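>>> here is a sequence with its predicted model. Questions after.
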Amino acid sequence: MALRLMISLPSKQRCLGVYQNLMPMASLGARNVNYQERQNYSSRSERINERRSKKLLVLSFGIAGAAAVSWLLHHQGKKHQNVSASAPIVPGMKRLDLPSYTMEEVAKHSSVENGGKVWVTYGIGVYDITPFIDQHPGGDKILLAAGGSVEPFWMLYGVHKEPGILAMLEQYRIGNISEEEAKSATSNMEDPYAVDPRRHPALKPSSLKPYNAEPPPGLLVDSFLSPSDLFYVRNHLPVPEVDPATYELEITGIGVKNVTLNLKDLERYKTYSVTAAIQCAGNRRSEMSKVKPVKGLAWGQCAIGNAEWSGPRLYDVLRDAGLKEGQPGVQHVQFEGLDTDPTNVPYGASIPIEKAMDPNGDVILATKMNGQPLSRDHGFPVRVIVPGVVGARNVKWLGKITVSGKESDSHWQQGDYKGFSPSVDWNNVDFSKSPAIQELPVISAICDPVDGESVTITNGKLKVRGYAWSGGGREIIRVDITADKGKTWHVAEFTAKDSRKPPRHWGWTLWTAEVPVEAKTGGEVEIWVKAVDSSYNTQPESFENIWNLRGVLNNAYHRIRVNTKGRKGK
């Protein structure tokens, strides 16, 4: 089987070598994490890049720390017996009411085997995180921080460095370490995001590390094709540095030959171009969180974009590798990215074989976006584009394709990007009971004006612009607007839309409307929008009945409130 390798990318064997070499120095003490599988890559160890390796060590702390804080968010009612309700406490600072430990002592508490405990440090604080090891949704990744510091997590996910989360972590405080040891625990680490690409300053970040951002609403609907620099960015890990001269794509699995393709090999296939919208599952999450807090990035309405994607069809590549239609035992096609987590596991996802091997499904291995090579943030050099399907399955920096008898085992397929009943919370959720999101429901949003804006009413009407889209290749057939809370509705005019017919209508629809407004100057107007697709699916009226703990599938009516500052004309 061919091995996939990027010279400038932190590949699996690099991560292994670095973690094994540096973990003792950093007092990680994750002794019961099984690295045997990763050692299969040791033949490539001469390519280890020391600078990138240090950054990956930081990432190992980060994901473990992220899991810990995630658990704390779900169990915020627990109080540690040593925390005084009356004393003001600064998380991570010295506590005179608690004993002191050395890092050597902390490192001894790195496993729950034989009744042991798992301790970590943050700042000068020592914390016993044993209670949430078994409940940790990320499995044994949390053990990477066992016996050491989780502080590098704050370098990775600054959005979590909030007083509430720090206070919850402090509830598990058991002691202190010295300032000198606290500094030494992170002294040899670098920022794993230091080589991320530059981004357009117009983008509005919802997190910096990893970088996730969306364009301003007004800019989003200025063009039918979203410019690459202004296309929303969704990253789960640091952006890999991929050398196109050494790039390889591995194809393996049931019914196919083990094949390795480079960029020149992919260029030999016929190029197809598909106009398709890509949307994050959490688009418009900030609106759902107003009903009740949810876990995830606080996306506005712009975690969506529309582009022309070009490259060979997945269908042709898999057929060329030997896969026959109706191949027995095949259920899913799995994709792995070249971005890896600290345990050397790549970002991964999968789609049903029926979508992957449908020549009319238009799944492509895109090398270009709007006629130009993919940018690093959008998957350079190759990204799988799965039209009509949630963005999480459109894997960037594609490194491996596996034809399989099952779904991807990836966390992002099995333990995330799923919808649940509003009655399900973090105390009773079972991710195995819900299918992974594939096609997305119909959605629309107002992008101009924006919520809270002061507007001028012209001839008794307010001009409104926005987008609408539906997954599964369904076409938008109508967009309805109201300025009187549903008493009267007005049909929007389409200004740009995909020319393909359903079920291959992958692009979004841009619309505009001039809505009659009765409000006086200085009054407030509430505007609602809903869309209807070619299957006559429409949006639910409110978020209350579609609330879910992960804040995904946010497709209720979009509502904004604007203030009228004046009138023109009649």
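Yep, it's here.
>>> only C-alpha atoms from now on, for both contacts and neighbour counts.
Fine.
>>> end-to-end on stretch 257-264?
For stretch 257-264, the first-to-last residue distance is 19 Å (Cα to Cα, to the nearest Å).
>>> now residue 370. Nearest residue, chain neighbours left out?
In this structure, residue 370 finds its nearest non-sequential neighbour in residue 308, 4.8 Å apart by Cα to Cα, 6 or more residues apart in numbering.
>>> try residue 538
Distances taken as Cα to Cα, 6+ apart place residue 532 nearest to residue 538, at 4.5 Å, with adjacent residues excluded.
>>> so which strand or helix has that neighbour?
Element membership for residue 532 (DSSP states H and E) is strand 524-533.
>>> contacts for that strand?
Strand 524-533 has contacts (Cα atoms under 8 Å, 6 or more residues apart in numbering) with 442-446, 468-470, 474-486, 517, 519, 538-539, 556-564.
>>> switch the cut-off to 6 Å
444, 475-483, 538-539, 557-563 (Cα atoms under 6 Å, 6 or more residues apart in numbering).
>>> which of those residues count as buried?
Buried members of those, counted by 16 or more other Cα atoms under 10 Å: 444, 475-476, 478-483, 538-539, 557-563.
>>> sort out for me which of those residues are in helices.
In helices, judged by DSSP state H, none of those are found.
>>> quick check: residue 432 is in a helix.
Yes: counting by DSSP: H, G, I helix; E, B strand; the rest coil, residue 432 falls inside a helix.
>>> what's the distance between it and residue 236?
Using Cα to Cα, residue 432 is found at 22 Å from residue 236.
>>> more crowded one of those two?
residue 236 (15 against 10; other Cα atoms under 10 Å).
>>> what residues are up against that one?
Counting by Cα under 6 Å, 6+ apart, residue 236 touches residue 210.
>>> change it to 10 Å
For residue 236, the contacting residues are 209-212, 339-341, 347, 392, 412, by Cα atoms under 10 Å, 6 or more residues apart in numbering.
>>> the stretch 51-200 of the chain: strands as residue ranges?
In the stretch 51-200 of the chain, the strands defined using DSSP state E, counting those that start in this stretch lie at 119-122, 125-128, 173-176.
>>> against that first model, consider the following:
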Amino acid sequence: MATRTPIHTATRALRQFARRDAPELAVCRLTQPLPRSLHTSGRRASNDTARVPHPKAPTGRRPPFQARAAPLSLLVGGGLAASFLAYSQLGEDGPRLQDAAPTSTDDRDPSLPRFRLADIRKHDASSSEPWVTLEDKVYDITDWIAAHPGGDVILRAAGASIEPYWNIFTIHKAPHVREILQQYLIGFIDAADLGPDGLPAAETIEDPFVDDPIRDPRLITHTAKPRNAEPPNEELDRTFRTPNELFYVRHHMWVPVVDEAKADEHLLSIELPDGETKQYTLEDLKTRFPTHRVTAVLQCSGNRRNDMTRHAGKTNGLQWGVGAISNAEWEGVRLSDILVDAGLKVLDATLPTRKGNSASPSDDQVDANALHVQFTGLEAYGASIPLAKALDPRGDVLLAFGMNGETLPRDHGFPLRAVVPGHVAARSVKWLSKIVISDEESTSQWQRRDYKSFGPNEGANPDWDRAVSIQEMPVTSAITGVWVGDCVRRGRVPWMGSSSTPSNPHQTTTQNSSSRILDMAAVPKKIGFTPEPSPATTTPCPPTTPPDEPIAVQGYAYSGGGRAITRVDVSLDGGKTWDQAELVNDSQNKCTGNKSWAWTRWRYVGALPILTLPTTTFPQTSPTAERGSGCHDGASSKTKPKHCTTLIVKATDDAYNTQPESHRGIYNVRGNLATAWHRVKICPRCTGTGDGGVGEGKGKGLTWSTGETYGCGFRKEAEEVREGMRRQGVVGASSDGNAGSAEGGK
């Protein structure tokens, strides 16, 4: 009994032969690729067409294999029956194509072969051609291994279904990841191995995240496995140093398990350019080298990615709010000290140069400007920085084993991590186990692909090799807390103390307070800045907001490369007018390092512009109107007065770098470096609290709400958040009301 697939292929070949000249078909290519195991030889035919590089594979990596059919003479020499017989016997050492299900029970693409599960299992991690399955499809991932972040991790699924791993690594459940995998499709699971639902039996695997540490419940979780989470705004910059348990968490895989009792035995291997290797234990680092402390920010390149998604376009990646940044004091040894001890000899950059006699490396000296420091962690993550940065005496690059006066937590690299101040946090590799001094960057996905940025016009498949890897971070700032009206008048702004509104509304204070920051993210249920007044104290709602309505705003500003923040500009009217915030003096905090590696906290108090209050002529019957922002900004009708205003913050550093005005001008599909002006819309509204014995139209008070979405600290109704994110294509429908569960990339 002839199988359906070979008949289809052979028939197509015969039809091609009837249409084309014989020279064209000396060797023909099948329309669909076949697995390598169907070849009579393990080597590619010498007359194969050149391969097209795969968009996700690093330069030099092999793209998905394109198989060829046997010579046409083999297919047509003995008629159709002989053609099928010869075709079906190809690759005796590999898995045979099995009898396909009858047409009535298998209506899947007939041009692709079918494989039995027993044969698929032979292509496990030990095979030179690993395969995986997803649903009823079979994929040859041999060439994906080199391009896949984590590399060897995907091999855990080889020879079986990848689905149980994706159910754990939920970050993979994104359309762009599925599209990548689809390029490696080679066939279907045979119908004989499928159940009534058209799928193979479910498999169970060991959860690699079972030993992950317990996290603080206050963190806003984007993905649980691997854990990616940011602190809520009311906690983010409450103090100069972010507490360890609230420091944002960015993982690509599970947290490695290191025996605390044997932590001092942890080995760090250092490989020099000549191949010589030296090893240090953690105890060696602690006892043989001077200890240094540096307060520095670590910031994900995707910080504020959600802003770019909402204001510019769809982005691939975790939809971070403003909290993928934290500040801590790191304790460790200088990387430069370790490299010198390991025997690295570098040309002295301070040597004078003369025409015709330029300083050049000797046999035992290397040029720091031409080399890179490659870091590798225990969980297979890899990244690199220029050697010049590592050796800069003012660069403060540490191999850290302490954080905020405590032992380095597991989530943040225990027992040893790199800390590269001023650079994107992706270069501060956790669970550090190996360092290589090389003439090229790290070849990892995280160095060559994920952490790069492109022009707004370059689309979803940019030229990755043309862009440089992100190192030093640009200037950015964000609003993290807002107080309006009575919250300011009654002294509920922690850093203003218990006094009422300052006589000069533009004069801020930097008074510290240990009391809880009462921004909107901390207000339960309703979204107002001020609590709704009780019936006994309510007053009629005026037609406009008061001319002196006070507002207090706080946030952070930061610039990479050790550049200090010199000015923070705040606008309360959407950018029409500007004023300067006061920069908090955190200089009493010691161990700040040789440059400005930490963030700058800022505070501002001012008076809001007068806004017209919405009246009953504007319907507020929908859940959005009654429970959401409740504001009308005139977008739906030119005749409606403006009822909202937009707060804006932008920062400038000591090199006079400042933030771009719009995310549209810096848009990239990865959503990296979303550093445009941070905007927060606020709207006044009247809310009924019962008539309290007064007549119609009475019993109303002034409250404030925000139209800002998830991620910027000011909570909106869950259904609004989900709908907005769904329109952007960031998340699918969710039943838990947590817009932070967006599945994405890095």
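In hand now; what should we look at? The structure displayed is predicted, hence computed values, not measured ones.
>>> tally of neighbours for the closest residue to residue 122 of the second structure other than its chain neighbours?
Distances taken as Cα to Cα, 6+ apart put residue 159 closest to residue 122 of the second structure, at 6.2 Å, once the chain neighbours are dropped. Look at residue 159 of the second structure: counted by other Cα under 10 Å, it has 26 neighbours.
>>> what's around the residue opposite the residue nearest to residue 538 of the first structure in the second structure once aligned, how many residues?
Aligned counterpart of residue 532 of the first structure in the second structure: residue 652 (TM-score structural alignment). Applying other Cα under 10 Å, we find 22 other residues in the vicinity of residue 652 of the second structure.
>>> determine the set of other helices and strands touching the longest helix along the first structure.
When the first structure is scanned for its longest helix (criterion: DSSP H), the result is helix 50-74. Judged by 3 or more Cα pairs under 10 Å, 6 or more residues apart in numbering; DSSP states H and E, helix 50-74 of the first structure is in contact with helix 12-26, helix 152-156, helix 163-170.
>>> equivalent range in the second structure for the longest one?
Against the second structure, there is no aligned range for helix 12-26 of the first structure (TM-score structural alignment).
>>> just the buried residues of that helix, please?
Buried residues in helix 12-26 of the first structure (16+ other Cα under 10 Å): 12-19, 22-23, 26.
>>> mind listing the strands for the stretch 501-650 of the second structure?
Per DSSP E, counting those that start in this stretch, the stretch 501-650 of the second structure carries strands over the ranges 550-558, 565-571, 579-580, 582-583, 600-607, 645-653.
>>> can you tell me the SS state at the counterpart of residue 430 of the second structure in the first structure?
Matched to the first structure by TM-score structural alignment, residue 430 of the second structure sits across from residue 396. Classification of residue 396 of the first structure by three-state DSSP places it in coil.
>>> list the residues that contact residue 396 of the first structure.
Residue 396 of the first structure neighbours (Cα under 10 Å, 6+ apart): 234-235, 239, 335-339, 347-348, 365-366, 374, 376-385.
>>> mind listing the helices in the first structure by residue range?
Ranges of helices in the first structure, per DSSP H, are 12-26, 50-74, 103-107, 152-156, 163-170, 179-184, 217-220, 263-267, 285-288, 314-320, 353-356, 411-414.
>>> dump the ones you listed to CSV, plus distance to residue 250 of the first structure.
Output for those, formatted as CSV (distance: least, Cα to Cα, whole Å):
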stretch, distance to residue 250 of the first structure
helix 12-26, 14
helix 50-74, 23
helix 103-107, 39
helix 152-156, 30
helix 163-170, 41
helix 179-184, 41
helix 217-220, 36
helix 263-267, 12
helix 285-288, 35
helix 314-320, 11
helix 353-356, 16
helix 411-414, 20
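>>> quick one, which of those is nearest to residue 495 of the first structure?
Closest to residue 495 of the first structure of the helices of the first structure is helix 217-220 (Cα to Cα; 13.8 Å).
>>> what range does the closest one cover in the second structure?
So helix 217-220 of the first structure sits over residues 233-236 in the second structure, by TM-score structural alignment.
>>> distance between that stretch and the chain's centre?
Remark: stretch 233-236 of the second structure is offset 20 Å from the chain centroid, using Cα atoms, centre = their mean, to the nearest Å.
>>> ok, now stretch 329-343 of the first structure?
Its chain's C-alpha centre and that of stretch 329-343 of the first structure lie 15 Å apart, by Cα atoms, centre = their mean.
>>> which residues does residue 474 of the second structure contact?
Contact analysis of residue 474 of the second structure by Cα under 10 Å, 6+ apart lists 301, 422-424, 558-561, 563, 653, 657-659, 673-675.
>>> what does it align to in the first structure?
Per TM-score structural alignment, the equivalent position to residue 474 of the second structure in the first structure is residue 441.
>>> how much space separates its match from residue 295 of the first structure?
20 Å.
>>> counterpart of residue 570 of the second structure in the first structure?
By TM-score structural alignment, residue 570 of the second structure lines up with residue 481.
>>> now for that match: which residues touch it?
Residues near residue 481 of the first structure by Cα under 10 Å, 6+ apart: 446, 464, 488-492, 512-515, 527-531, 557-559.
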